[in-house]
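Novice: Okay, structure incoming, though there's no sequence with it:
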């Protein structure tokens, strides 16, 4: 798409419960990334009425008031709706967590994670492994919906295509989630075995849209620019897009998505000087959230993504990757070539974790009976997202 030129409005309209998501763009929850600072930065570029989801939270850790978890569910004063993603393999724990959300007014929307492919999660029957257990999956969704109902909090569900090519679960998962009262479903169009490798199979999103007709279906996977989002909607008929790795180091992508879906002029890609100012803003938001020392340490993981494709010398890159104070950051930003133009071919495309496909690690006997509703043992001992 040519920067600065208007486009034809093609964005779908999306409502999740009582909330209009306009344009129909969702920031995917990403562990260690979508904290309150990064969400605020994305909102500043995009629409305040799109949806920006908090990092994944373990239901048991929330109920136990784990200190790190309580810090992770911080929302900004103007953040609305407040969107929280919960992970659980236990209907009881999920219900307790959602009841806590309702009683203490912790969030306005609850999403549930059944898509994580990380071995430490799947080996306990969690994440992308769980939808194979159809009855248990349905009971967890139903528990969340019932607990959220008194407050009118919408519950949504995110999952993958399946465990691997031999164990496809997404169509059943979509139909079950709809039947149990979920307000929307989102599909990452890869199997757990693919992890983040290869290409997402968007045809699966189209098939899910055909199977689930009463609630919105959102598509996720390989949205790295605004044209990708428009193409996904056109090819699949999905009701909205979920953006994850494509915005790493590129929070301005939400401004481009807003333009693409509303038919307004596409903003120019930022110069290196503008990226420096965005970096500084990110640092300010992190500092306000967790203090300067911890905030700058968190910022380091974003540096390579922000600078990708730009002409930045190796010494400055190394220094930025070790930055520890705002004053040091200001000095390093001042050394950048602020006039360097945005390099679209080098800066865009896949970013973040990709890796290789691999066998999904599952509990012993996990694939024996898809209707077994027993809660897997030990799956909620971890206290952070995966």
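Specialist: Nice, thanks for sending it over. Just so we're clear, the structure is a prediction, and the values are computed from it rather than from any experiment.

Novice: okay, CA-based contacts and neighbour counts for the rest of this
Specialist: Noted.

Novice: my guess is residue 22 contacts residue 46, does it?
Specialist: No: the pair residue 22 / residue 46 is not scored as a contact, 10.1 Å apart, by Cα atoms under 8 Å.

Novice: quick one, what contacts residue 183?
Specialist: 16-17, 154-156, 215-216 (Cα atoms under 8 Å, 6 or more residues apart in numbering).

Novice: ok, now with 6 Å
Specialist: Contacts for residue 183 (Cα atoms under 6 Å, 6 or more residues apart in numbering) come out as 16, 154-156, 215.

Novice: ok, and the most crowded of the residues you listed?
Specialist: residue 155 (30 neighbours; other Cα atoms under 10 Å).

Novice: List the buried residues for stretch 270-285?
Specialist: 270-280, 282-285 (16 or more other Cα atoms under 10 Å).

Novice: what about residue 29, is that helix, strand or coil?
Specialist: coil (DSSP: H, G, I helix; E, B strand; the rest coil).

Novice: Likewise for residue 110?
Specialist: Per three-state DSSP, the local secondary structure of residue 110 is strand.

Novice: any idea which element residue 275 lies in?
Specialist: Assigned by DSSP states H and E, residue 275 belongs to helix 272-290.

Novice: Need the outlier residue of this protein, farthest from its centre.
Specialist: residue 335 (33.2 Å; Cα atoms, centre = their mean).

Novice: Could you tell me which residues make contact with that one?
Specialist: Counted by Cα under 6 Å, 6+ apart, residue 335 has zero contacts.

Novice: one more structure, for comparison:
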């Protein structure tokens, strides 16, 4: 639990003024409308959608159109796009703008998963300078008055860093902010984020905000990152898994309005129940909503006195009534367990060789064969 207080100016991303310099990182299968609404109930910030693939959006895939739909309470509306083809990315941005579906658009150049990087997307793409420049420039122009930002990693591996070149290109292209996850694709989510890289990017980029991402597990971490790197705001991913109230702690740390957090087991159980309720509403299906909350059980109850059998029953519950019955069996007065509930959560893994297109690293520019392949490289499903 953080007790640190700090003062920081409200983060401005283009015309958007945020009460706290905090952004929810897109996470596949996590940052749907239900989770975004829940986080927003605790504190201020910018809450970004799951990654939406540009091809699926332009083709109006039914699942994709559902994922980009925001609840009326969500203001500003933020959508992250993934794409590898400049024309398709431009068309996707134009669709969001012309149909008034977003108040902020982010482009994903940070995803390290093999199904993305082996197609030249995500954290692999900034290696190709011309392709990166064309995508960002065309997208920023299509966005018009809607602020367009990018999120990226340091590079492919320690021998193929891209973040400084990409940051300068994006700044010149007219983006409204640049976020850096201070790991390479090869590091995946392992080890420790290199906050010195965030500092280096902040020094290189002078006209738009630089946001830091990586190893924000508490409000204290966020305050320390901003103090050590000089970055203008923080992007929070795995640290809020099972802890949507982290945004309340962050808001309080930066002097913004927030809901009080006591984090007793009763407080946590109420957040878990509210999350399940919002998922049921989002899916319009109680069974599906209760199935989706199952992956959050271990995160919510990490460190709390909830036995293995009870956890297993939460992870098989198929109705809100069943969840309510299980909550009644808990010691709701159990206090916050301290260190046992803190620290890393979510996937970490070990460093691995990134999956890349053949001969991708031989040149910083696309060759003829790669250019022809790019248009076919778009994945057609969202949220991954």
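Specialist: Received it, and whenever you're ready, just let me know what you need. This one's a predicted model, so the numbers in the text were calculated from it and none came from an experiment.

Novice: what residue of structure 2 takes the place of the residue farthest from the centre of structure 1?
Specialist: By TM-score structural alignment, residue 335 of structure 1 lines up with residue 329 in structure 2.

Novice: what do you get for residue 317 of structure 1?
Specialist: Under the alignment defined by TM-score structural alignment, residue 317 of structure 1 corresponds to residue 311 in structure 2.

Novice: Count the neighbours of its match for me.
Specialist: When neighbours are counted by other Cα under 10 Å, residue 311 of structure 2 comes out with 16.

Novice: Same question for residue 169 of structure 2.
Specialist: The number of residues near residue 169 of structure 2, taken as other Cα under 10 Å, comes to 20.

Novice: what's near enough to touch residue 221 of structure 1?
Specialist: Contacts for residue 221 of structure 1 were tallied using Cα under 6 Å, 6+ apart; they are 188-189, 200.

Novice: I'd like to know how far residue 278 of structure 1 sits from residue 250 of structure 1.
Specialist: Residue 278 of structure 1 sits 9 Å away from residue 250 of structure 1, going by Cα to Cα, to the nearest Å.

Novice: Do a quick rundown of the strands in structure 1.
Specialist: Applying DSSP state E to structure 1 gives strands spanning 14-16, 19-21, 25-27, 51-58, 83-87, 109-114, 155-160, 162-164, 167-168, 184-188, 217-220, 240-243.

Novice: so the third one aligns onto which residues of structure 2?
Specialist: Counterpart in structure 2 of strand 25-27 of structure 1, with TM-score structural alignment as the criterion, is residues 22-24.

Novice: what comes into contact with the matching stretch?
Specialist: Here stretch 22-24 of structure 2 has contacts from 45-48, 233-236, using Cα under 6 Å, 6+ apart.

Novice: OK, contacts around residue 354 of structure 1?
Specialist: Here residue 354 of structure 1 is in contact with 196-197 (Cα under 6 Å, 6+ apart).

Novice: whoops, I mixed them up, residue 121 of structure 2
Specialist: Going by Cα under 6 Å, 6+ apart, residue 121 of structure 2 touches residue 84.

Novice: can you rerun that using 10 Å?
Specialist: 82-85, 108-115, 356-357, 374, 377-379 (Cα atoms under 10 Å, 6 or more residues apart in numbering).

Novice: cool, residue 199 of structure 2 as well?
Specialist: Listed by Cα under 10 Å, 6+ apart, the contact set of residue 199 of structure 2 reads 210, 212, 225-226, 228-231.

Novice: can you rerun that using 7 Å?
Specialist: By Cα atoms under 7 Å, 6 or more residues apart in numbering, the residues touching residue 199 of structure 2 are 229-231.

Novice: May I see the residues you listed arranged in CSV, with neighbour count as well?
Specialist: Shown next, in CSV, are the contacts of residue 199 of structure 2 (neighbours: other Cα atoms under 10 Å):
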residue, neighbour count
229, 20
230, 18
231, 23
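
Novice: a markdown table for the residues you listed, including distance to residue 288 of structure 2?
Specialist: Listed next are the contacts of residue 199 of structure 2 as a markdown table, based on distance: Cα to Cα, whole Å:
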| residue | distance to residue 288 of structure 2 |
| --- | --- |
| 229 | 42 |
| 230 | 43 |
| 231 | 40 |
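
Novice: Narrow those residues to those in helices?
Specialist: residue 229 (DSSP state H).

Novice: if we take the contacts of residue 199 of structure 2, which one ends up nearest to residue 60 of structure 2?
Specialist: Proximity of these to residue 60 of structure 2 (Cα to Cα) peaks at residue 231, which lies at 36.7 Å.

Novice: residues in contact with the aligned residue in structure 1 for the closest one?
Specialist: Superposed on structure 1 with TM-score structural alignment, residue 231 of structure 2 falls opposite residue 238. Contact partners of residue 238 of structure 1, counting by Cα under 7 Å, 6+ apart, are 206, 209, 217-219.

Novice: Same check for the contacts of residue 121 of structure 2, but in structure 1.
Specialist: With both residues aligned by TM-score structural alignment, their matches' Cα atoms under 10 Å, the contacts of these that structure 1 also has are 82-85, 108-115, 356-357, 374, 377-378.

Novice: In helices, which of the residues you listed fall?
Specialist: In helices, judged by DSSP H, the following of these are found: 114-115, 374.

Novice: Just the buried ones among those residues, please.
Specialist: When those are checked for burial by 16+ other Cα under 10 Å, the buried set is 114, 374.

Novice: nearest to residue 128 of structure 2, of the ones in helices among the kept ones among the contacts of residue 121 of structure 2?
Specialist: Closest to residue 128 of structure 2, out of all of those and judged by Cα to Cα, is residue 374, at 11.6 Å.

Novice: And the closest one, what's its match in structure 1?
Specialist: The alignment partner of residue 374 of structure 2 in structure 1, by TM-score structural alignment, is residue 376.

Novice: doesn't residue 123 make contact with its match?
Specialist: No: Residue 376 of structure 1 lies out of contact with residue 123 (Cα atoms under 7 Å); the separation is 9.9 Å.
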